[in-house]
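> predicted model, plus sequence, below.
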Amino acid sequence: MTPRDASDANDNRWSDLGRPPLNATALRRALVRDGADGGLWSDLQVVTATGSTNSDLVELAVSGKADEGAVLVAEEQNSGRGRLDRRWTAPARSGLFFSVLLRPAGIPVERWGWLPLLTGVAAATALSRVAGVDTALKWPNDLLVTVDGEERKAGGILAERAERAGTDGVVVGIGINVTLRADELPVPGAGSLALAGATTTDRDTVLRAVLRSLEQWYGKWRAADGDPAASGLQETYAAGCATLGRVVRAELPGGRSITGEAVAVDGDGRLVLATEEGVQQPVGAGDIVHLRPA
């Protein structure tokens, strides 16, 4: 689907006064910096609707039409994708659906796997600070909030390689439910900032906070040559990870599963499970089911 630019086509701009559109001009003014002393964000575009911001930004990156720090935001996403090719849909302007392009040149490629975890740390810390919502991380890339005493998923992260000769990059997509109401939840385990009692649901404010936090964490990680320990990323992720200390089931590719206590996140970003057989088994990919509280 071809994205529609928010400045050119927004026929029902005020159809839901509780969900005003993002102010793209103000966001660019606050976040995009030019010149040698500029920050990470090189461009920010807001479109009214698209299939997937990740797919669009990957295409732009591969074709050479996007630089590092490009941000693409959609007011509505109708083919958003999560891990394991799950669909992500929500009413228009009820959340933040955006992707960023990172080109960590000079950082060992084996450390690029930390980028979605880094994004989770950046988003969780920003949401806790700006919206007053205690946000936890479910390994590897879910954002959890508490609604009526229960953990609910309010956001997710998906990273994809954008490969182009000499300029490989990673597009990281982020989806956060902001004002989603109880009757709009796609599944029982979903939540939103509003349902978690956020002190603000102003999407401009939340988006600025998340992008500034991501810029800060990305800068620290790059300065440490992508070392998750030296940058403080590994320790901070573990401190905010709701999966650690729990008995979980890891549903692995190929239909296999492992059950054990999640005891650590290792230097490669893998979840380490201690099984009943006394084996510590690292898990690099799979679906994690929390079986018991910590």
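That came in fine, so what should we check first? All values reported here derive from a predicted model rather than from experimental measurement.

> from now on I want contacts and neighbour counts done on CA atoms only, so please keep to that.
Noted.

> next, the buried residues of stretch 108-127.
Neighbour counts over stretch 108-127 (16 or more other CA atoms under 10 Å) mark 111-127 as buried.

> and whichever strand or helix holds residue 159, what's buried?
Of the helices and strands defined by DSSP states H and E, residue 159 is found in strand 150-162. Within strand 150-162, the residues that count as buried by 16+ other CA under 10 Å are 151, 152, 153, 154, 155, 156, 157, 158, 159, 161, 162.

> ok, and here's another one to check against it:
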Amino acid sequence: MTRPVPLDADVLRKRLVNDGPYSALNVVTVTGSTNTDLVAAATAGEPDRTVLIAEEQQAGRGRMQRTWVSPRSYGLHVSVLLRPVVVAQSALSWIPLLAGVALAETVRETTNIEATLKWPNDLLLGPGRRKSAGILAEGVTTLDGMAVVLGVGVNVHHSTDDLPSGAGGLPATSLAAEGASAVDRQEFAIRLLHAFAEVEDQWRSDAGAVAETGVLDRYRALCVTLDQDVRVELGGAESLRGVAKDVDEQGRLVVRGLDGVRTAISAGDVVHLRPDDR
């Protein structure tokens, strides 16, 4: 396994701020959660496209209130503060899906690993479709209007023994565990943030449209939840079983239930069912 190398904040700022699309970038050695830190920064007036990266997170947060801890310099923990004022608030739910597109495409372009997405934004790697990353977006109401803090956590150099149990019934993996042990974590971060800026800028410049710009098609092409038999946990004891048929322009998963009725799901924990689960 490649020995983890600390990130160089000066190089990252040159590539992503001075010569790139972001307004500010900071790297910290350890924090509880980069998302929590940027939520506070948003209320304090930090500008659009501010980036925070941590070498180690001690209270990382994901969907469904899940938390985790990652060893120092093994993963990539990055959050971005966004103020897409030209986009309607109803379209902001697309931000984590945009990040999923950027992340999966970056893995495909920088490694030989098969990278796909489980709706809405879990990164799955390899033929075993193990989870290597999670994405969380949080809305923040500020004096300057609505902001969104997007957090991305990627398992990069973790060995199999370093990996926690996967959330939501998914086994966990990393880029290294899938064979990409020589990934340069800093270069990967730069490529990922440039890819996200590209797709987010396209989405923003078209006021949140996704069908006309091709962003929706890019997402659908990566989403292996489509055409799967699924169970969607909706909270409490409520669930929906059926076949995932589409992702619509609002980013919702459209499930054809066992009764044939199609339901658009905006939030829920999706389980891909195996034949013996049906």
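Everything's here; your move. These numbers were taken from a predicted model, which means no experiment stands behind them.

> can you pull the TM-score for these?
The TM-score (TM-score structural alignment, normalised by the length of structure 2) is 0.94; 271 aligned residues with a CA RMSD of 1.6 Å.

> rewinding a little: right, and the helix or strand after the strand holding residue 159 of structure 1?
Per DSSP H and E, strand 150-162 of structure 1 leads on to strand 169-177 as the next helix or strand towards the C-terminus.

> same for that next one, what does it pack against?
Where contact means 3 or more CA pairs under 8 Å, 6 or more residues apart in numbering; DSSP states H and E, strand 169-177 of structure 1 is packed against helix 53-62, strand 95-102, helix 115-131, strand 150-162.

> where does it end up in structure 2?
Under TM-score structural alignment, the counterpart of strand 169-177 of structure 1 in structure 2 spans residues 147-155.

> give me the mean deviation of the strand holding residue 159 of structure 1 from structure 2.
Here strand 150-162 of structure 1, set against structure 2 after superposition, deviates by a mean of 0.6 Å using mean CA distance after the TM-score superposition for structure 1.

> and the angle for that strand with helix 53-62?
Inter-element angle recorded for strand 150-162 of structure 1 and helix 53-62: 20 degrees (by axes from the mean of the first three to the mean of the last three CA atoms, to 10 degrees).

> what are the ranges of the strands in structure 2?
Counting by DSSP state E, residue ranges of the strands within structure 2 are 24-31, 50-57, 60-61, 67-68, 75-82, 115-118, 122-125, 130-142, 145-155, 229-235, 238-247, 253-257, 262-265, 269-272.

> buried residues, the last one. List them.
Meaning strand 269-272 of structure 2. 270, 271, 272.

> redo those as CSV? Include distance to residue 249 of structure 2.
Shown next, in CSV, are the buried residues of strand 269-272 of structure 2 (distance: CA to CA, whole Å):
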residue, distance to residue 249 of structure 2
270, 19
271, 22
272, 22
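
> which one of the residues you listed is nearest to residue 119 of structure 2?
Lowest distance from residue 119 of structure 2 to the buried residues of strand 269-272 of structure 2 (CA to CA) belongs to residue 270, with 7.2 Å.

> that closest one pairs with which position in structure 1?
Match for residue 270 of structure 2 (TM-score structural alignment): residue 288.

> so that match makes contact with residue 250?
Yes: Residue 288 of structure 1 is in contact with residue 250 according to CA atoms under 8 Å; the separation is 4.7 Å.

> aligned partner of residue 49 of structure 1 in structure 2?
Under the alignment (TM-score structural alignment), residue 49 of structure 1 maps onto residue 30 of structure 2.

> excluding chain neighbours, give the residue nearest to its match in space.
residue 56 (4.6 Å; CA to CA, 6 or more residues apart in numbering).

> structure 1: which residue goes with that neighbour?
In structure 1, residue 56 of structure 2 lands on residue 76 (TM-score structural alignment).

> same check, this time on residue 251 of structure 2
By TM-score structural alignment, residue 251 of structure 2 lines up with residue 269.

> and its match, how far from residue 122 of structure 1?
16 Å (CA to CA, to the nearest Å).

> do residue 66 of structure 1 as well
Counting by CA to CA, the gap from residue 66 of structure 1 to residue 122 of structure 1 is 23 Å.

> repeat for residue 205 of structure 1
Taking CA to CA as the criterion, residue 205 of structure 1 is separated from residue 122 of structure 1 by 15 Å.

> name the nearest residue to residue 197 of structure 1, sequence neighbours excluded.
That would be residue 133: by CA to CA, 6+ apart, it lies 7.0 Å from residue 197 of structure 1.

> grab the nearest non-local neighbour of residue 136 of structure 1.
Excluding the flanking residues, the one nearest residue 136 of structure 1 by CA to CA, 6+ apart is residue 144, at 5.0 Å.

> the one you found corresponds to which position in structure 2?
Using TM-score structural alignment as the criterion, residue 144 of structure 1 maps onto residue 124 of structure 2.

> need the contact list for its match.
Neighbouring residues of residue 124 of structure 2 by CA atoms under 8 Å, 6 or more residues apart in numbering: 115, 116, 117, 118, 130, 131, 132, 133.

> contacts for stretch 227-234 of structure 2?
239-246, 267-274, 278.

> can I get the buried part of those residues as one ChimeraX selection?
Command for ChimeraX, covering only those of the contacts of stretch 227-234 of structure 2 found buried under the criterion 16+ other CA under 10 Å:
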select :240,241,242,243,244,245,246,267,268,270,271,272
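
> distance of the match of residue 144 of structure 1 from residue 56 of structure 2?
Distance from residue 124 of structure 2 to residue 56 of structure 2, counting by CA to CA: 22 Å.

> kindly report the same for residue 207 of structure 2.
Distance, residue 207 of structure 2 to residue 56 of structure 2, by CA to CA: 35 Å.

> who has more neighbours, the two?
residue 56 (23 against 15; other CA atoms under 10 Å).

> name the nearest residue to the corresponding residue of structure 1 for residue 231 of structure 2, sequence neighbours excluded.
Using TM-score structural alignment as the criterion, residue 231 of structure 2 maps onto residue 249 of structure 1. Leaving out its chain neighbours, the residue that sits closest to residue 249 of structure 1 by CA to CA, 6+ apart is residue 259, at 4.3 Å.

> give the equivalent position in structure 2 for the one you found.
By TM-score structural alignment, residue 259 of structure 1 lines up with residue 241.

> wait, that match sits on residue 261?
No: applying CA under 8 Å, one finds residue 241 of structure 2 not in contact with residue 261, separated by 10.9 Å.

> cool, thanks, signing off.
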